[in-house]
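Undergrad: coords below, sequence missing:
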């Protein structure tokens, strides 16, 4: 029987290794930026075309490479970072395995230019699919420039799995931000399709965060600083009132390396206990320094997961540090939630003598219940002067009663006295009616109150005669011939809005309403770039843009189906959905826009619906093309037949 095991050719082995190291253009960006940092660069430029699918070029001013090193760096497991196995537990650099450039060269066209400072000329190498096509001496500046073109040109299946340009750009920007946040002492420049996205100058950490995420971030940051024997924690957390519904701006760095750790994230969230809603997530930029021999960073190909020796101690320290900073900077709540800080005694006056208490004077003759209303005496005087002797005694007794009544009732009687009643009392013939008739201020008010209550009860009875009922402000129960149907009001409304938006965007010509005053909304530079990339699709949906800047966008018109107050909510939801890869690579942004609009504008759980609103929602749902599921695949209703209901009680 012949042997069946054989060694793979180098180019095949490189392609297999590339599958672990290079998953998308962002993976190439990460490796090249880290190599530039390890080379001691003080200025790094990143140039992209078509989200990195056509070109990824990194230019640095580091120490460069010799001719031999330039050729050897594309070999597998060729590295200058480690020499022996023990070095794996004392790593201070970004890369160390020597697989990045070899994997990249196996699946792309690579052009390398490099020169050391003490050399007059540099070296240029061109590689296509692990094969060196040319090597020559060139004149170039100090440092290294490496261009990766036509990524996955020899693996079309992998290229087809790439997402749309906007999504791939988002991943590239994420990697760029992670590297830039780690090294504020290095200037970074990012260009995409000849458009400048970031131009980050050398600065401190706070300025670097503000430069990336916008000027409004400066007032939201709470500094963190704690030093112990086993860990040093520094950085910033964002104030609780600026927490987000999505997990976005959450960054952990361990020894200047970005990591992902759900365990440490839980420690930070726990420190915000009592300050956040259950659906909100805190933002933070935390930098941890630990001894290199207490961590293992070689457990994942992308090196974003780290194993700690003493996780429980790190958890306790991190939680206590964040909680202490929130309390130190008056972010954590105090026991007296109604306390006004403006009424606190200033520190400079806390030890001064209390001034003498001013005297209090009281007017003993003041009576707050005494009323002086002229209208009480005027009718009586006029009537008594014109009445006859035969009615004088009768009127006198009535007048005494009326006087006592007004004395007891006070001035509130005028609020309920009918104007016709008061005017009739000025005549002689109606003087007795003023006392003896059944019409009185109290009876008038009572009859009005009872009538009003009857109207309220009648309207309540009318609402109970409908065919739909709202349950716990979340579900609608409607009666059908075969039983009942239980409808999730929020998911059902999402389906209705989704089909309406999709039809308005694609089938009908979307109508816009011009804003009287244009609205300016602030975003980060990467979000502005993403909005600009889908600008034409948004305009097809009814948006009108007046101006784009690096940190804001000016909107002059919006679709007629939304209001001005919903613009920010809709755009933020749209950006989150694009970042989370809601659309498929073959979908246009119309679909994801319709889904985002529907999710943003749909009625939420806890909203009280009137009987008419309930019936409209039920009718609109079952008029949809696909009423059974929401735009995100969740069921919108459940039908219970009479047999199923009977079986519940007949067990």
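TA: It's in. Because the structure is a prediction, the values reported are computed rather than measured. Numbering: from 1, shown residues only.
Undergrad: all contacts plus neighbour counts: C-alpha atoms, from now on.
TA: Will do.
Undergrad: So residue 167: helix, strand or coil?
TA: helix (DSSP: H, G, I helix; E, B strand; the rest coil).
Undergrad: how about the strands in the stretch 451-600 of the chain?
TA: 468-471, 475-480, 483-488, 512-522, 544-548, 552-559 (DSSP state E, counting those that start in this stretch).
Undergrad: Of all these, which one comes closest to residue 196?
TA: The closest of the strands of the stretch 451-600 of the chain to residue 196 is strand 544-548. By Cα to Cα, the value is 12.9 Å.
Undergrad: Use this one as the comparison:
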């Protein structure tokens, strides 16, 4: 008797089900994709016990011909493709012809469908075998019911998480469908309770409001970009609203939900320094492209794809999001204001009229006066670079008595930077990105109080100077390759365990402008080092750099340059309880306004918080209903 035999179709279907039907959310995804391919305008999903008891999907699509009923549950039976050429131009959600065969093999599955060109029918499958076929009532579209999931494969129960987790995954899948197909009305019901419903009117921002809330939709920013190969559309949420994981970064290709680590990282890079550590943005993006440059036939779940020009797409996503964020004034409202929804009725009248900042008692417009004052201070250098303005921070205050606990802005900038007369090419003085602020004073020696016609603002002085110095340091470290030569080289001795790691990273150290050679079994000699090393203790900093690089598994020169800039800017900036006079506060504000991104410190914390006049009046009960 031969050892090799062809497996029974029921067994092969169960094997295929292991890839296609991973969990209840996989079934929801496959069935809804079939409804989308059937041109449905309304899709309703009913779930019981997170899908383990029952999943029902109803649509108003084209329906299935009665003549095709016998092939409905056959593997690789599909109406989506007919030749191998079609695999290179796939635009439908499904195409493999495996979903219904796999689902029916591990459950009890009932399909009711009606196509206007044929008679309605009902088929019931039990563990992959047909048990009922009969006529059904006329109702346009298709209804699929999946009962008793995994009843004949009990081992699969061990890999199904809690009902709450499974419910969350189903909700996530349905939300992604809603984002990718705003012209379709979706309804999701759990155990008789409606979770969400979309209108299907094509308004993506309205869907964001339905799913994430009105406050999220209010700060959604549209993104549109094109390149020869790609067209990018969608919304990004301002960085004051974040999440603790990447699951809210929704990227789709030709309206197909996908998972791609590289594209997700391009989104995160675009929010560079605008997000706090371990915080991630909310993003909804769709990329339209020629299906010939994307391969969706990679995995049965069809969420993994291969894109032939992935680097170009990464760059398009990153640059388009950066452009949108750079055009916004990213000053968040106070915490209370972000959770308080203004009434939709006409704005209420308040007892006290708002202060008119366009005219003061002495008849001087503060906007114009501030321009005059600033231009007078800089008549000797109209084209000052950002570096020059940092170095002049202290010079503006030479005639004033400075409290002993105030840290000078340029006190800790390396001497090699101070002596350099060349400007930083990447960041130059530009039109200020901040609105006009009138400085009121200082709170607890930590926060600078400001106001304008829209309300009250608090600026964190440490975070503000961190941003100023970070951009200054980063541009020097990134754009310059100057070195400091040592007459007497530094020699370092390391443990044998570290020597192996350092030997592997010698090229990385040289890329950071170190001239370092191994001079013994455990000894290394440095004869040159980059100019951005702290001049107060260069030997200690060099050792710290070597230790850091040797103990970093995935070292990136660019990432390390940024980490160094962040560390130096944080260490050298004004700390809390440092009192400033009004001129110093104004200088700090002026320098911040010329930063490339003046809204967050390098760690992603906000620099300025806004309290609206409306909110303050409401807190004091001065609003007249």
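TA: Yep, it's here. Since we're looking at a predicted model, the values are computed, not measured.
Undergrad: still on that earlier bit, mind putting the strands of the stretch 451-600 of structure 1 into a markdown table with distance to residue 2 of structure 1 and mean neighbour count?
TA: Below are the strands of the stretch 451-600 of structure 1 laid out as a markdown table (distance: least, Cα to Cα, whole Å; neighbours: other Cα atoms under 10 Å):
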| stretch | distance to residue 2 of structure 1 | mean neighbour count |
| --- | --- | --- |
| strand 468-471 | 73 | 19 |
| strand 475-480 | 69 | 18 |
| strand 483-488 | 65 | 18 |
| strand 512-522 | 69 | 15 |
| strand 544-548 | 68 | 16 |
| strand 552-559 | 69 | 20 |
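Undergrad: out of those, nearest to residue 53 of structure 1?
TA: Short answer: strand 544-548, nearest of the strands of the stretch 451-600 of structure 1 by Cα to Cα, at 25.6 Å.
Undergrad: quick one: the closest one to chain centroid distance?
TA: In terms of Cα atoms, centre = their mean, to the nearest Å, the centre of strand 544-548 of structure 1 is set 22 Å apart from its chain centre.
Undergrad: What angle do strand 552-559 and it make with each other?
TA: Strand 544-548 of structure 1 runs at 180 degrees relative to strand 552-559, counting by axes from the mean of the first three to the mean of the last three Cα atoms, to 10 degrees.
Undergrad: if we can go back for a sec, the strands of the stretch 451-600 of structure 1 into CSV, with extra columns for distance to residue 458 of structure 1?
TA: Output for the strands of the stretch 451-600 of structure 1, formatted as CSV (distance: least, Cα to Cα, whole Å):
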stretch, distance to residue 458 of structure 1
strand 468-471, 18
strand 475-480, 22
strand 483-488, 27
strand 512-522, 41
strand 544-548, 48
strand 552-559, 40
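Undergrad: Out of the ones you listed, which gets nearest to residue 224 of structure 1?
TA: strand 512-522 (26.1 Å).
Undergrad: Where in structure 2 does that closest one fall?
TA: When structure 2 is aligned by TM-score structural alignment, strand 512-522 of structure 1 has no counterpart there.
Undergrad: what does stretch 168-176 of structure 1 give?
TA: Against structure 2, stretch 168-176 of structure 1 falls on residues 166-174 (TM-score structural alignment).
Undergrad: rewinding a little: which one of the strands of the stretch 451-600 of structure 1 lies closest to residue 300 of structure 1?
TA: Using Cα to Cα, the strands of the stretch 451-600 of structure 1 put strand 512-522 closest to residue 300 of structure 1, at 36.8 Å.
Undergrad: Can you tell me which helices and strands the closest one packs against?
TA: strand 552-559 (3 or more Cα pairs under 8 Å, 6 or more residues apart in numbering; DSSP states H and E).
Undergrad: so where is stretch 423-431 of structure 1 in structure 2?
TA: Using TM-score structural alignment, stretch 423-431 of structure 1 finds no match anywhere in structure 2.
Undergrad: The match of stretch 168-176 of structure 1 vs structure 1, average distance?
TA: With mean Cα distance after the TM-score superposition for structure 1, stretch 166-174 of structure 2 departs from structure 1 by a mean of 1.0 Å once superposed.
Undergrad: Figure out how far that stretch is from the centre of its chain.
TA: On Cα atoms, centre = their mean, the centre of stretch 166-174 of structure 2 falls 20 Å from that of its chain.
Undergrad: Flag every buried residue along it.
TA: Using 16 or more other Cα atoms under 10 Å as the test for burial, stretch 166-174 of structure 2 gives 166, 167, 169, 170, 171, 173, 174.
Undergrad: Can you tell me how far the third one is from residue 163 of structure 2?
TA: Put plainly, it is residue 169 of structure 2. 10 Å (Cα to Cα, to the nearest Å).
Undergrad: One more: the fifth one?
TA: Using Cα to Cα, one obtains 12 Å as the distance from residue 171 of structure 2 to residue 163 of structure 2.
Undergrad: returning to that earlier point: can you tell me which of the buried residues of stretch 166-174 of structure 2 lies closest to residue 50 of structure 2?
TA: residue 167 (4.9 Å).
Undergrad: Quickly note the distance from that closest one to residue 26 of structure 2.
TA: 12 Å.
Undergrad: just residue 227 of structure 2 next, same as before
TA: 33 Å.
Undergrad: out of those two, which sits in the more crowded spot?
TA: residue 26 (19 against 11; other Cα atoms under 10 Å).
Undergrad: show me what contacts the closest residue to that one other than its chain neighbours?
TA: Excluding the flanking residues, the one nearest residue 26 of structure 2 by Cα to Cα, 6 or more residues apart in numbering is residue 20, at 7.0 Å. Taking Cα atoms under 8 Å, 6 or more residues apart in numbering, we find residue 20 of structure 2 in contact with 26, 98, 99, 102, 300, 301.
Undergrad: in structure 1, what residues pair with stretch 390-400 of structure 2?
TA: By TM-score structural alignment, stretch 390-400 of structure 2 lines up with nothing in structure 1.
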